[in-house]
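**Q** A structural model of the following input is requested.
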Amino acid sequence: MENQLKEHTFVICAYKESEYLEECIQSLRGQKLRSKIIMVTSTPNDRIRKMADQYQIELYINEGESGITQDWNFGLEHVHTKYATIAHQDDTYEPAYLQTVLAEMEKASHPLIGFTGYSELRNGEKVYKNVNLNIKRKMLAPLKVKGFQGSRFVRRRILSLGDPICCPAVTFCMDNLQKPIFQNGFRSCEDWEAWENISRQKGQFVYCGEPLMSHRIHEESATTAIIGDNARQKENYIMYCKFWPPVIAGLINKFYSRSEKSNELS
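**A** Prediction:
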C-alpha cells in the first residue's frame, strides 16, 4: 500500500463552497488503489477547511495570483509523486479509475499523460451518450491503437479537430513533462493548450476508452458559464489557428461549437 501512496497524488482544486466537494472526496478515497490526496484553493472558507479536516487532507492556500491555471499549477507544485491527477471539486471517479490508468501508463516506455473516457453527471444521473460525448469518442478512437499513442502526427491531427480529452480524467507523468504544464490566459481552452504543447514532446498519450470518471454539468459550472458568454468559441478559434489557416479554422470552429450545445442544461 505504501508504494502506491508514493506513486500517485490526487490534487483537489476547491473553489468557493461547492455542494459536491464531499462527493468528489469520497470517490477518491474509494479508489481500489490508495493514493495521496491533497487539496488546494485560492478561496479559503469554512466549508473547504471542514472537508479537509474531516477527511485528514493536507490543504494548501494559494495566496498568489489566482485563476484556473494558476491554481492547477500551484497544486502540481505540491506533488512529490511520479503521477498526479487534478480532481475538479464537482466531479467523481469510479473505483477502478486509478488502478486502470496507472496500469496502462506503467506499460508505456515514456508516458506523458494517461486518460480515460468519461460520462457526464446531469441532475444526479450519469449520461454516457450524447452528441458531444459521441464525437469525442470517435476523435480519440485512433489512440486505442498502442502504436499511435506515441505518434506526434496522430496526436496533433486529433487535437487539430478539437479537444476531446476531459481534463479531470487526465493523469500526468510528472517526471516526463515540462513545467509549468498550464499557461495563463485562456478561460476555457487552458487544458487544450496544454495538450497541444505536450503533444509536441516525445512520449505517449496513454488512452483507456472506458468511462471511469464523471464530469458534472450544472448551471454554476465554469464550463457552462463560459459557453454561455461565447468565450469558448473565441478561444477555440485561436486554438484551431495553431493547426490550420484562419479560413479553415473558422469553418471547423462553427461545426464544433454546435456539439457544445449539449453542455447546456436546457
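**Q** only C-alpha atoms for contact and neighbour calcs from this point on.
**A** Noted.
**Q** got the end-to-end distance for stretch 171-187?
**A** 21 Å (Cα to Cα, to the nearest Å).
**Q** biggest strand in the chain, by residue count?
**A** When the chain is parsed with DSSP state E, its longest strand is strand 204-217.
**Q** For the nearest residue in space to residue 86 that is not next to it in sequence, list the residues it contacts.
**A** Excluding its sequence neighbours, the residue lying closest to residue 86 (Cα to Cα, 6 or more residues apart in numbering) is residue 11, at 4.8 Å. By Cα atoms under 8 Å, 6 or more residues apart in numbering, the contact list for residue 11 reads 37-40, 75-76, 84-87.
**Q** Taking the centroid of the chain, which residue is nearest it?
**A** residue 167 (1.3 Å; Cα atoms, centre = their mean).
**Q** With adjacent residues omitted, what lies nearest to it?
**A** Closest residue to residue 167 apart from its sequence neighbours, by Cα to Cα, 6+ apart: residue 191 at 6.3 Å.
**Q** wait, is that neighbour part of a helix?
**A** Yes. Applying DSSP: H, G, I helix; E, B strand; the rest coil, one finds residue 191 inside a helix.
**Q** sorry, back to before: what is the longest strand of the chain packed up against?
**A** strand 92-93, helix 97-107, strand 111-122 (3 or more Cα pairs under 8 Å, 6 or more residues apart in numbering; DSSP states H and E).
**Q** Please provide the structure for the following sequence as well, for comparison with the first:
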Amino acid sequence: MTSNQPIHTFVLCAYGENPYLEACILSVMKQETVKLGRSKVIMYSSTPSYFLDALCIKYDIPFFTKPGGGISRDWTNALSFVQTKYGTIAQQDEIYLENYGTEILKAFGKSEDTLMVYSDYSEIDGAGNLRPRNIGLKIKTVALTVMNWFPRWKFWQRRIFAFGDFISAPAVSLNLERLPHFEFNEKYRMVLDWDAWERIMKMPGVMRYVKGKLMYHRIHAGSTTTAEIASGRRNEEELEMFNRYWPEFISKLIMKIYTQNQKFN
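**A** Okay, the predicted model is just below:
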C-alpha cells in the first residue's frame, strides 16, 4: 500500500456548539499522518447544525449524521462511517499531539492481530493549560505499563483491569478489520469504554500500549464526565463493573478508594 493511501481515520464526534471543537480539529489536521495521506479526517454528529457545517466547510471535512440516542450509540455510529482499517474516535474536547497518528500506526504495524492501540495522556484545563500530574494520573501510567508487560496474557490484563479502567477512551484507536461492526453498550454512559475494552480484551489478538503522552484530555466544568459524577451515575456504573471481577463487599471497598480520584476531575 502506497504512502498516500489512507489506512486510518480520525472521526470527530461532535454535538452542540462546543467551544473546544475547533482546537480539536486543528490538532488532528496537523497530524503527521494526515499530512502524509496515511490518515484522513471526517466528522460525525447526531445533532447537525450550521455551526458544525461551517467548521466542516472551513476545514474541508466530510460530514456524516445518523439518529443518536446517547453517547454509546453516537460512538458506534461514528465508527460506522470509518472506511479505513484503523479508526480513532476524536472527542471534541481533546487535543492530539502531532505524532499521535504516527506512533499509533507504528504500534499497529507490529502484528496483524493487534486489536487496539492506546497511549498515555496528560490533562489540560478549559483554557488549555497543562494540569499538574496528580496521583490518579501517576497510578494510571503505572497500571498501563504493568498491563503491557505481558500484552498477550489476557488473565494478567484482566487482573489489572479489576482495579479500574486505566485506558483513556480518546487515546484509543481500533483495528476495525478485526473488530467489524463493533458496538458500544448502550446500557452505559460512563463506563461504556471500560466495558468495551474488557470485551475486546477477551477476543483473540493483542492490545498494545504506546508509552508516550500523545494527547491532552481536557477537564472542564461543562464536560459530560463532570456532569455524570455530580449526578452519581458514574459511581453506580463503576460499582457494576467492579462486581464483574470481585464479590460485592470487595467491590465496595475498592470503590471507596477509586472515587477519591474523582475529586481531580
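**Q** ok, back up a step: mean per-residue distance, the following helix or strand past the longest strand of structure 1 versus structure 2.
**A** Sequence-wise, the next helix or strand downstream of strand 204-217 of structure 1 (DSSP states H and E) is helix 222-228. Helix 222-228 of structure 1: mean distance to aligned residues in structure 2 after superposition is 0.9 Å, counting by mean Cα distance after the TM-score superposition for structure 1.
**Q** buried ones in helix 222-228 of structure 1?
**A** 223-225, 227 (16 or more other Cα atoms under 10 Å).
**Q** same thing with stretch 154-163 of structure 2?
**A** Buried, per 16+ other Cα under 10 Å, within stretch 154-163 of structure 2: 154, 156-158, 161-163.
**Q** residues in structure 1 aligned with that stretch?
**A** Stretch 154-163 of structure 2 corresponds to residues 152-161 of structure 1 when matched by TM-score structural alignment.
**Q** show me where the stretch 1-150 of structure 1 has strands.
**A** Secondary structure of the stretch 1-150 of structure 1 by DSSP state E, counting those that start in this stretch: the strands cover 8-14, 36-41, 58-61, 83-88, 92-93, 111-122, 125-127.
**Q** Tell me the gap between the longest helix along structure 2 and the middle of its chain.
**A** The residue-count maximum for a helix in structure 2 (DSSP state H) belongs to helix 135-147. Relative to its chain's centre, helix 135-147 of structure 2 lies at 16 Å (Cα atoms, centre = their mean, to the nearest Å).
**Q** Give me the angle between it and strand 206-218.
**A** If you take axes from the mean of the first three to the mean of the last three Cα atoms, to 10 degrees, helix 135-147 of structure 2 sits at 160 degrees to strand 206-218.
**Q** now the angle between strand 114-124 and helix 135-147 of structure 2, please.
**A** Here the directions of helix 135-147 of structure 2 and strand 114-124 differ by 160 degrees (the same axes, to 10 degrees).
**Q** could you point out which element follows helix 135-147 of structure 2?
**A** Defined by DSSP H and E, the subsequent element after helix 135-147 of structure 2 is helix 154-161.
**Q** Quick check: next helix or strand after that following helix?
**A** Defined by DSSP H and E, the subsequent element after helix 154-161 of structure 2 is strand 172-175.
**Q** Show me what that next one is packed up against.
**A** Against strand 172-175 of structure 2 (3+ Cα pairs under 8 Å, 6+ apart) you get strand 86-91, strand 114-124.
**Q** post-alignment, that strand versus structure 1, mean distance?
**A** Mean deviation of strand 172-175 of structure 2 relative to structure 1 after superposition (mean Cα distance after the TM-score superposition for structure 1): 0.4 Å.
**Q** In structure 1, point out the residues matching that strand.
**A** By TM-score structural alignment, strand 172-175 of structure 2 lines up with residues 170-173 in structure 1.
**Q** Residue 71 of structure 1 corresponds to which position in structure 2?
**A** When structure 2 is aligned by TM-score structural alignment, residue 71 of structure 1 is paired with residue 74.
**Q** Might one say that its match is in contact with residue 46?
**A** Yes. When contacts are counted by Cα atoms under 8 Å, residue 74 of structure 2 is listed as touching residue 46 (6.9 Å).
**Q** quick one, longest helix in structure 1?
**A** Structure 1, longest helix under DSSP H: helix 246-259.
**Q** That one vs structure 2, mean deviation?
**A** Averaged out, helix 246-259 of structure 1 is 1.0 Å away (mean Cα distance after the TM-score superposition for structure 1).
**Q** Would you mind listing the outside residues contacting that helix?
**A** With contacts defined as Cα under 8 Å, 6+ apart, helix 246-259 of structure 1 is touched by 131-132, 135, 161-162, 233, 236-237, 240-241, 243.
**Q** again, only this time at 7 Å
**A** Contacts to helix 246-259 of structure 1, defined as Cα atoms under 7 Å, 6 or more residues apart in numbering, come from residues 131-132, 233, 236-237, 240-241.
**Q** Kindly report the same for stretch 47-54 of structure 1.
**A** When contacts are defined by Cα under 7 Å, 6+ apart, stretch 47-54 of structure 1 is touched by residues 17, 22, 58-59.
**Q** one more time with 10 Å, if that's ok
**A** For stretch 47-54 of structure 1, the surrounding residues in contact (Cα atoms under 10 Å, 6 or more residues apart in numbering) are 14-19, 21-22, 25, 37-41, 46, 56-60.
**Q** That stretch: which residues count as buried?
**A** 48, 51-52.
**Q** Before I go, just wanted to say thanks for your time.
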